[in-house]
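In: Structure for this input, please:
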Amino acid sequence: MAAPLTAENLARAPKVLLHDHLDGGLRPQTVLELADEAGYRDLPADEPDALGRWFREAADSGSLPRYLETFAHTVAVLQRPEAVQRVARECALDLAADGVVYAEVRMAPELLTDGRMSLDEVVEAMLDGYAQGAREAAATGTPIVVGTLLCAMRQADRWVEVAEQVVRHRGAGVVGFDLAGPEDGFPPDRIPEAIAVLDRAGAHRTVHAGEAAGIGSIAAALDGARAERLGHGVRIADEVPDGGPLGPVAQRVRDAQVPLEVAPSSNVQTGAYPSLADHPVDRLHRAGFAVTLNTDNRLMSGVSASSELTAVVDTFGWGWDDVQTVAERALTGAFVDPAERDRLLTEVLRPGYAALRG
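Out: Alright, predicted model coming up:
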């Protein structure tokens, strides 16, 4: 007999996470301690619960610019290698404890160079932290594989440097490139030399698109940056009418099974949709798009991979078929070595779901 789809059982389910920001997932206690070590005095609260509540309330404004302002504090305390390494380690441990078996965590290394770290030092500190966290998680019986995505900021001009970091560290845990930041006014082919660096190396890339901007932004990500996945991508729903034919970009995305890195709670917080019930995640899933479920920023949204999954299951009446399909889709779209993908599928995901489904 199948286990009921309770929050407890969904926490036990093996999950695959493709869209999680390192600087959006710090523990409140860690923010306080790192601020103290760095002499950073601008935090809005001095106690963990109050600070966590402030992040959630400040992010829950219905405005993407206001949401992004919260990152000023987390980025400020991440300007030293020791801080980056600690937060990456804790990220791996927290995700593993939540039943995530494979995660791709992203960060824009250029944001962490104010304290005079080089891009190399930032990336190496992240990789060290993830590796240490994964070792500790495995030792406690909750193994996790963590891949690193390096973001270039659309509005800045360091795309080539970030792309070169992706290529340089590919064998050490960096699995791909991302473009983050404002979609409007900063097209994904603005610096073609960076895309050329990725193309020459055959490096993977995902692009934030279809979050704050619409269909044109999605098409530009696919054509201009040759995105293999879409970060958020939910505005593809603009071309998915109830009962009507798909628009041309939506048809292309569905036919190619381009993974959508959907983060429903984040989209509601930034004002893209008024509530989870109004979010198109279920409509896209039912229409056959390659929907995956993600956290985006666990601190700002006050979510975990399990809570996000539980909210969608409860809101839209998903069953175990839906939950397993989304997990397997995410693994299919992951920038992971094919042998590792097969191992995770046959030794972790499918046995885990078989046990839950009875």
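
In: From here on, just use CA atoms for contacts and neighbour counts.
Out: Fine.

In: top helix in this structure by residue count?
Out: In the chain, assigned by DSSP state H, the helix with the most residues is helix 119-139.

In: following that one, which helix or strand comes up?
Out: strand 145-153 (DSSP states H and E).

In: elements contacting that next one?
Out: strand 100-107, helix 119-139, helix 159-168, strand 174-180 (3 or more CA pairs under 8 Å, 6 or more residues apart in numbering; DSSP states H and E).

In: Surely Gln165 touches Asp120?
Out: Yes: with contact defined as CA atoms under 8 Å, Gln165 reaches Asp120; the gap is 7.2 Å.

In: With neighbour numbers in mind, choose between those two.
Out: Gln165 (19 against 14; other CA atoms under 10 Å).

In: Against Ala59, how distant is Arg66?
Out: 7 Å (CA to CA, to the nearest Å).

In: rewinding a little: which of the helices and strands packed on strand 145-153 sits most buried?
Out: strand 174-180 (a mean of 26; mean count of other CA atoms under 10 Å).

In: just to revisit the earlier point, got the angle between the longest helix of the chain and strand 145-153?
Out: Following axes from the mean of the first three to the mean of the last three CA atoms, to 10 degrees, one obtains 150 degrees for the angle between helix 119-139 and strand 145-153.

In: what packs against helix 119-139?
Out: Packed next to helix 119-139, using 3+ CA pairs under 8 Å, 6+ apart, are helix 81-97, strand 145-153, helix 159-168.

In: Could you provide the helices and strands packed on strand 145-153 in TSV, with additional columns for distance to Leu93?
Out: Converted to TSV, the helices and strands packed on strand 145-153 look like this (distance: least, CA to CA, whole Å):
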stretch	distance to Leu93
strand 100-107	10
helix 119-139	5
helix 159-168	24
strand 174-180	18
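
In: I have a second one here; can you model it like the first so I can compare?
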Amino acid sequence: MSDPIHTRYLTDTADGIAAAADVLASGGLLALPTETVYGLGADARVDRACARIFAAKGRPQFNPLIVHLAGVDQAEQIGMFDATARKLADAFWPGPLTLVVPLRETAGISPLVTAGNPTIGLRVPNHPLARAVLTAFGGPVAAPSANPSGKISPTMAKHVQQGLDGLIEAVIDGGACTVGVESTIVGCVDGRATLLRPGGVSVEDIADVIGYTPEARGDADPISAPGQLSSHYAPDAAVSLNITTPAPDQVWVGFGPDCTDAELNLSPTGDLTEAAANLFQMLRRADEIANGTRRIAFAPVPDTGLGLAINDRLRRAAAPRDQA
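Out: Predicted coordinates:
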């Protein structure tokens, strides 16, 4: 086992941004905020740097990584965009949407990023600090969520430190993430859009742009994008879903004004945007309350809009752990 690394804490200042870019340029690992969750970034062109992402997270190497970029021009140098991909990029970038497109042979991306697939996931985030760091670095940054693989995604810098301190070079603090669930992933490969993972952009909004609802990926289809493992986002405590009357040994996480007895509530007003932003932080808090002696129960969440992404994450958190 390698010696622990001194993980630096960087702030949202000119010096902090410059230091963060230097970490990436030197082949180091940097945790940085996006509007969705904190990502664990490395230079997507450097095999050793990308391999360290997998080592730090304990991540299966068949699970590909999303590449984050400062702008659309950089993205088009790496992936090939058809008309559908261009429409979606124009509508939702910068923002919480990842597009999986064919990889250009001249892209120079480490094969560890694509996990051997002929496609690549690209995203232009909308967090001002992420954009500042990406611009200062000037290259593609591979960045899955900055947490141990399969565990709860981080929405604050302290969550990163709890899971990865001593394993990465630095974390730069941009405050709490505003969206709180990962990006929506849409495949644009054969002229049709495919929903690979629900997330921060709703399926309804995507359909408004392209004129149809993208077909969802089948459970038996090969893994072509992050977040497709059956068990993911798992706390230590067992998780049950759609619970309206919790058992005494369950920490009940409610949704909406009717859950007055819930110990925690994703959104007391029933606002799905608020619930998405609170999801991972509430999951962490529920696990702390459970403290190894109780289980976690979530109240029903509507399966529309951002609720689709929330329920996707909750199902993965509740899945049998032997599927991770």
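
In: Let me see the TM-score of these two.
Out: For this chain pair, the superposition-based TM-score is 0.30 by TM-score structural alignment, normalised by the length of structure 2; 176 aligned residues with a CA RMSD of 7.0 Å.

In: residues touching Glu136 of structure 1, list them.
Out: Contacts here follow CA atoms under 8 Å, 6 or more residues apart in numbering; on that basis Glu136 of structure 1 touches Leu93.

In: Compute the distance between it and Asp20 of structure 1, please.
Out: In terms of CA to CA, Glu136 of structure 1 sits 20 Å off from Asp20 of structure 1.

In: what about the closest residue to Arg295 of structure 2 other than its chain neighbours, neighbour count?
Out: The spatial neighbour of Arg295 of structure 2 that comes closest, neighbours along the chain excluded (CA to CA, 6 or more residues apart in numbering), is Gln250 at 4.6 Å. Residues lying near Gln250 of structure 2 (other CA under 10 Å) number 23.

In: how near is Gln250 of structure 2 to Arg285 of structure 2?
Out: Distance, Gln250 of structure 2 to Arg285 of structure 2, using CA to CA: 13 Å.

In: same check, this time on Val23 of structure 2
Out: 31 Å.

In: who's more crowded, the two?
Out: Comparing Val23 of structure 2 with Arg285 by other CA under 10 Å, the one with more neighbours is Val23, at 21 against 16.

In: close enough to count as contact, that one and Leu40?
Out: No: using CA under 8 Å, Val23 of structure 2 is not in contact with Leu40, being 11.9 Å away.

In: where do the strands sit along structure 1?
Out: 15-21, 100-107, 145-153, 174-180, 205-209, 229-232, 260-262, 291-293 (DSSP state E).

In: Actually, the stretch 1-150 of structure 2.
Out: Secondary structure of the stretch 1-150 of structure 2 (DSSP state E, counting those that start in this stretch): strands located at 8-10, 30-33, 38-43, 66-68, 97-102, 119-123, 141-142.

In: Arg66 and Ala59 of structure 1: which has the busier surroundings?
Out: Ranked by neighbour count (other CA under 10 Å), Arg66 of structure 1 and Ala59 place Ala59 first, with 26 against 14.

In: how far away is that one from Ala76 of structure 1?
Out: Separation of Ala59 of structure 1 from Ala76 of structure 1 (CA to CA): 17 Å.

In: Could you do Arg53 of structure 1 as well?
Out: The value you get for Arg53 of structure 1 to Ala76 of structure 1, if CA to CA is used, is 19 Å.

In: Between those two, tell me which one has more neighbours.
Out: Legend: neighbour count by other CA under 10 Å for Arg53 of structure 1 and Ala76, higher for Ala76 (21 against 17).

In: what's the closest non-adjacent residue to Val326 of structure 1?
Out: Thr292 (5.3 Å).

In: same deal with Leu264 of structure 2?
Out: Val253 is the one closest to Leu264 of structure 2 (CA to CA, 6+ apart), at 4.7 Å.

In: For that neighbour, the count of nearby residues, please.
Out: By other CA under 10 Å, the residues close to Val253 of structure 2 number 27.

In: A helix includes it, no?
Out: No: using DSSP: H, G, I helix; E, B strand; the rest coil, the assignment for Val253 of structure 2 is strand, not a helix.

In: And it, how far from Ala318 of structure 2?
Out: In terms of CA to CA, Val253 of structure 2 sits 14 Å off from Ala318 of structure 2.

In: Please identify the deepest-packed of the helices and strands packed on helix 119-139 of structure 1.
Out: strand 145-153 (a mean of 25).

In: can you give me the helices in the stretch 251-358 of structure 1?
Out: For the stretch 251-358 of structure 1, applying DSSP state H, counting those that start in this stretch gives helices covering 264-269, 281-286, 298-301, 305-316, 320-333, 338-343, 350-357.

In: Just send these back as a markdown table, with distance to Val16 of structure 1 and mean neighbour count too.
Out: A markdown table is the format used below for those (distance: least, CA to CA, whole Å; neighbours: other CA atoms under 10 Å):
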| stretch | distance to Val16 of structure 1 | mean neighbour count |
| --- | --- | --- |
| helix 264-269 | 16 | 25 |
| helix 281-286 | 16 | 18 |
| helix 298-301 | 15 | 26 |
| helix 305-316 | 9 | 19 |
| helix 320-333 | 6 | 19 |
| helix 338-343 | 11 | 13 |
| helix 350-357 | 12 | 15 |
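
In: Go through the ones you listed and name the closest to Ala11 of structure 1.
Out: Judged by CA to CA, the one of the helices of the stretch 251-358 of structure 1 that comes nearest to Ala11 of structure 1 is helix 305-316, at 5.0 Å.
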